[in-house]
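Novice: After the sequence you'll find the predicted model.
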Amino acid sequence: MNIVQCKMARVALGWGTRDLARNAGVSPDTVARFERGEQLKDATIPALRTTFEAAGIEFIPENGGGPGVRSSRSQT
């Protein structure tokens, strides 16, 4: 997961940085630092990604158009 995918996933879920932080068990500052491109502990990015995946986000690898995200759950 890269910075842009993190932001895209938050928007897809309607989450702010505090929502992601609460769900991932990290501080809001940690999320902000990641999205600014700062260094984090090795376990932090996988924790954020796992949180998004549990919420129904799929990460799309770069395939010529750049990496992306999509919701794996139907919107009702």
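Specialist: Looks like it came in fine.

Novice: going forward, measure contacts between C-alpha atoms and count neighbours the same way
Specialist: Will do.

Novice: how about the strands of this structure, start to end?
Specialist: 57-60, 68-71 (DSSP state E).

Novice: List the buried residues in the last one.
Specialist: So that's strand 68-71. Neighbour counts using 16 or more other C-alpha atoms under 10 Å place 68-69, 71 of strand 68-71 among the buried residues.

Novice: Can you name the residues in contact with that strand?
Specialist: 5, 8-9, 12, 56-62 (C-alpha atoms under 8 Å, 6 or more residues apart in numbering).

Novice: Which members of those are the farthest-apart pair?
Specialist: 56 and 62 (19.3 Å; C-alpha to C-alpha).

Novice: Neighbour count: those two, which is higher?
Specialist: In this view residue 56 and residue 62 are compared by other C-alpha atoms under 10 Å, and residue 56 has more residues nearby, 17 against 9.

Novice: take a look at this one as well, against the first:
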Amino acid sequence: MLTAAQLRAARALLGLDQKTLAERAGVSVPTIQRMEASPGNVRGVVESLTRVVQALEAAGVELIGEGTESRGHGRGVRLKASAGPSGSAPVPGDKSDHG
């Protein structure tokens, strides 16, 4: 499943705005907006979601599912499993939370 955070991150990595992604996927801008505003996993019409995923993959993004190894060799980002509810993981060497 694709999460809203993955969708936003993939679009950012490609330097695409919502309009361009919508055009490439053959969906409307409000569809992209709704997908990106979804809490957790993106919800919506399966065909629209499939088109968006295909457009992102055709543009060069590898969408990595939780617990799945990456097939690619390019650069990218991945959220750590230990990330907190805000989506932020502790920064190594950061002592700001130690009083």
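Specialist: Received it, and whenever you're ready, just let me know what you need. Treat the numbers as computed from the prediction; the structure is a model and nothing was measured.

Novice: picking up where we left off before, right, and out of the contacts of strand 68-71 of the first structure, which lies closest to residue 18 of the first structure?
Specialist: For those, the nearest to residue 18 of the first structure is residue 9 (13.7 Å; C-alpha to C-alpha).

Novice: Touching, that closest one and residue 56? I think so.
Specialist: No. Counting by C-alpha atoms under 8 Å, residue 9 of the first structure does not reach residue 56; the two are 9.6 Å apart.

Novice: Tell me the one of the buried residues of strand 68-71 of the first structure nearest residue 46 of the first structure?
Specialist: Nearest to residue 46 of the first structure out of these is residue 69 (C-alpha to C-alpha; 15.5 Å).

Novice: about what we covered before: pipe the strands of the first structure into a markdown table and attach distance to residue 40 of the first structure per row.
Specialist: Formatted as a markdown table, these follow (distance: least, C-alpha to C-alpha, whole Å):
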| stretch | distance to residue 40 of the first structure |
| --- | --- |
| strand 57-60 | 20 |
| strand 68-71 | 22 |
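
Novice: With respect to residue 17 of the first structure, which of the ones you listed lies nearest?
Specialist: So among the strands of the first structure, strand 57-60 is nearest, using C-alpha to C-alpha, at 15.9 Å.

Novice: So which bits of the closest one are buried?
Specialist: Buried residues in strand 57-60 of the first structure (16+ other C-alpha under 10 Å): 57-59.
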